[in-house]
Each structure stands twice: as structure tokens, then as C-alpha cells.
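> Provide a 3D model corresponding to the input given below.
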Amino acid sequence: MRLEALHNELVACRRCARLVAWREQVGQEKRAAYRSWVYWARPVPGFGDPEAWLLIFGLAPGAHGSNRTGRPFTGDASGDFLYPALYRAGLANQPSSTHPGDGLVLRGVYITAAVRCAPPGNRPTAEELAACAEWTRRELGLLGRVRVYLALGRIAHQALLGYLGLPRAAYPFAHGRAYRLKEAFLLCSYHVSRQNTQTGRLTAAMFDQVLAQAKALAGL
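The predicted structure is shown next:
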């Protein structure tokens, strides 16, 4: 199965009743600044280079970002931090990500998340994470050239460990920590959320270093 076919299947998913209700409620109520938008309000498929060497793995779509635009980290503060960093690292053709069709192209990078629907309070339940793990298995299984898995935050890190069949206790999360796997590396970073970037927990310089580390691990 190709990624496009999998994504067509994914966007029709209604497995988690709480997430379906929330994503659609947000899409109807909207934020005042986006009244003119028709929200995506469906599961958000991954985005990027099918031949990617770097897999960036986030937590879940933002209610008024990806849940609005239909593309990971697009249209909110997290994307306003992430995509300029990818551009500085030579991994994107432009520093902005506002909507699908804006011309953004990723180079050697693919972005997806542990949960594909926007969760209330940005907090998916254990059951919702488990339900989406099947999408992770199928989507990441089609990305055969990944050499570095970059987990954004502890929950994404733990979800990746589950996909890779690795025990949590042996691979604790810590910003900037890298683990050698059989045929790839697992790299950790604080999430690029507004909460982390506005408080200085994660700075642009810190994330630039993480991307530089990813390139070095991949031998680039």
C-alpha cells in the first residue's frame, strides 16, 4: 500500500468517539480569527518526503492548527517554530507553513504524530493512543529509509518505543538524548509547543542543535 492510499483510509477513521466529537465540535465553533475557514476536522495524515531519512513524531494535531488546515504543525505556533528550524537546517524549501498548497516541500523529512485527531486539552487517553498505534505501525512501515526517529516530547517518545518494540525503562526520555537502534537512531527533544517555546524550555538554538544532531547521526 502506498502512503496516499493509507491516508485516504485514515481520514475516514471514526474509531475514537471522544476525539471525533471534539474535532468536529472545534470545527463548527471555530476560533474568531478563523471564522472564514472550513476546518478540516478529520484525522490528520502525515506529511513530507516518502523517502525520508528523518521521521519527526509529534503528539497530536492542534485544535486550531492541524485540525483546521489538515496538515501537521500547520497554522499554529508550533509550526511557526518547527518549520523555520527545518528551513535553517536545509530540510525545507521555505520557513513558513500556513495551509496545504502553500508550496512547502520537505527534504528528507516526514512528519506525523502518535494521535491523528485533536484531543481535548491536548491530552489523548491511553485508549486513544493505543487505537492510533495501528495507524503508526502502518504509516511508518511504508517509510523504509528512516535512519533517525525524532520524538517531540515524552508521550511521542513512548509511542515510538511501542512501535519499535522497545521497553520504556531502558530508553528514558531526555532532551537531546540519542539511542542507537539496530538500523537507526532514536532521538529525543522537548515538544515544539507554545508552552515550551514561550517559556524558554525549548529555544530555537536548542532545536537547531537537535536537528544538527539528527543529521550527524544519519551521517549527513
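> CA atoms for contacts and neighbours, from now on please.
OK.
> Show me where the protein has its helices.
All helices of the chain, identified by DSSP state H, fall at 3-10, 17-29, 66-69, 77-88, 126-140, 154-164, 194-199, 204-217.
> Take those helices and write them to CSV, including mean neighbour count and distance to Gly103.
Listed next are the helices of the chain as CSV, based on neighbours: other CA atoms under 10 Å; distance: least, CA to CA, whole Å:
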stretch, mean neighbour count, distance to Gly103
helix 3-10, 14, 18
helix 17-29, 17, 24
helix 66-69, 28, 14
helix 77-88, 20, 13
helix 126-140, 17, 23
helix 154-164, 20, 28
helix 194-199, 14, 24
helix 204-217, 17, 22
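> Could you also give me the structure for this second sequence? I'd like to compare it with the first:
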Amino acid sequence: MDTSGLTGLDQRIAGCRACPRLVAWREEVARTKRAAFADWTYWGRPVPGFGPADARLLIVGLAPAAHGGNRTGRMFTGDRSGDVLYRALYDVGLASRPTAVSADDGLRLHGVRITSPVHCAPPANKPTPRERDTCRPWLVRELRLLRPTLRSVLVLGAFGWQAALPAFAAAGWTVPRPRPVFGHGARYTLAAEDGGDRSGGEDLGLFGCFHVSQRNTFTGRLTPEMLREVLTTAARTAGLPAGNRTTGPSGAG
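Coordinates of the predicted model:
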């Protein structure tokens, strides 16, 4: 097993069994399945991050969906939330294709990595505070590994925002006090601490976006235009040439 870098981290995450409730739930879902996916062999394990090791933009969600990432083994892949997110990433030139259906579908991200503060699918999409805190060291390690190239983070939803702030602090950025307040379009700068192990890390642009949940997208609380706008802003802050595919750059990195 590769124990160095993001590859090693992803392997370790996929083998984690630290939270009994989440282990039982994800494995039960993988056994019983949903009728529409009866012929699938579910992943049924923690879902690691997805995207290149030199990403300049990190997207932070909440947790894998029971019949999405928990089924396919890849973040936001195989569910309607992922349909919305990857369509927007493709539209602004940050993904090679507009859909994500399986881990081997050939999808590539350009300068972007996607992760979550909780790596197992939780019952009712609601991790407990203890489960969130138990999973945090994985996010801290991921941030530290990405730090040499990472320039901005887009957090989807208030849960991810609150879970990620302590991870940013542990990974070498200063979180202002009072703490940054979540909101769609929220924007802050986290200063890189002058520590001996920063590995070239720089200040980090922090952006908020409503989560791409069905509740938000079906009601119009989050529209495709809103999502594309905040994605483009976060990507350009990171130095990625994002833009509408019909009028701007079609890819980066």
C-alpha cells in the first residue's frame, strides 16, 4: 500500500472503521441496495476525495449519499446532487464531462478536488457532532497535502462550513475571530500561518455556497446560475481560468 501523499491517504480513508453507527449503516445500505441499483456491487466503504493532487481549488461537501458515493465509491457520483455539481463544473470548464455515473466513467477534474468532512454515508444525511469530529483528522491531512498548491476552498452548506473551519486552523491557516459566517456568496481570506512546515502554502480564499441538495435545487434556492457564478469566482481566485464554455476558457490544468 502507498502510504505517502494523497494516494496513501485515500487508501487509509477507505479502510476506516472508526464510527460504529456509520459502518453499520453504510454496509447495510450496500447489502440491501435500492431496487434501481439491484445489479450494482456497492462500494459500501468510506469515500475518499476525488481530484488531482495539485488542485488549486477544493470543494467541500457534507458526506456521501447512501446510493450515490456509497454506491459508486466516488464523491458526488451517481446522485442528483452530483448531477447538479458536475454539470456546473463542466459548464465553467473545470470538468471533462457534464455527468458522473461511476468511478470508471473517465471523468477528470481540472485543477479541482472534491472532498467532505465526513467520509461515510450517514443515516438521514445527518452525521453526529462526534462523527464529524472523529473524521476531521482526515480533512486536516488532506488540506496539509494540498497546501503547496491550494489557493481557494468552496464549501457547500453550513454543516460543511462549520466542520471545515477547525480543519483549516489545524492545517496551517488562521481562522479569523469572530469566526466567518456561512452564507451563499460569503467570501473570506484565511492567512497562512508562518510555520516551519507550511510547504509553500499561501493565503486561502474561503467561499460559501448553498449545498447542491435536492431541497435547494428543486426549490430554486440554489439555481444553476448561482452555482456557476460562485464556482467561477472561487476558481479565478485560485488562478484557474474558469468561464462559460461558450464564451470563456474550456479547461484548466
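> Relative to Gly101 of structure 1, tell me which of the helices of structure 1 wins on proximity.
helix 66-69 (10.4 Å; CA to CA).
> check the fit of that closest one onto structure 2 and give the mean distance.
Superposed on structure 2, helix 66-69 of structure 1 shows a mean distance to its aligned partners of 0.2 Å (mean CA distance after the TM-score superposition for structure 1).
> Just tell me the aligned range of that helix in structure 2.
Mapped onto structure 2 with TM-score structural alignment as the criterion, helix 66-69 of structure 1 occupies residues 69-72.
> Switch the helices of structure 1 over to JSON lines; also include distance to Ala114 of structure 1.
Shown next, in JSON lines, are those (distance: least, CA to CA, whole Å):
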{"stretch": "helix 3-10", "distance to Ala114 of structure 1": "13"}
{"stretch": "helix 17-29", "distance to Ala114 of structure 1": "13"}
{"stretch": "helix 66-69", "distance to Ala114 of structure 1": "14"}
{"stretch": "helix 77-88", "distance to Ala114 of structure 1": "16"}
{"stretch": "helix 126-140", "distance to Ala114 of structure 1": "7"}
{"stretch": "helix 154-164", "distance to Ala114 of structure 1": "6"}
{"stretch": "helix 194-199", "distance to Ala114 of structure 1": "19"}
{"stretch": "helix 204-217", "distance to Ala114 of structure 1": "20"}
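> among those, which is nearest Phe57 of structure 1?
Distance to Phe57 of structure 1, taken as CA to CA, is lowest for helix 154-164 among the helices of structure 1, at 6.3 Å.
> what comes into contact with the closest one?
The contact list for helix 154-164 of structure 1, computed with CA atoms under 8 Å, 6 or more residues apart in numbering, reads 57-59, 113-114, 129, 133, 136-137, 151, 167-168, 173, 188, 190.
> ok, 10 Å please
Under the criterion CA atoms under 10 Å, 6 or more residues apart in numbering, residues 56-60, 113-115, 123-124, 129-130, 132-134, 136-138, 140-141, 149-151, 165-168, 170-175, 181, 186-191 lie in contact with helix 154-164 of structure 1.
> Provide the aligned range in structure 2 for stretch 190-209 of structure 1.
Stretch 190-209 of structure 1 corresponds to residues 210-229 in structure 2, going by TM-score structural alignment.
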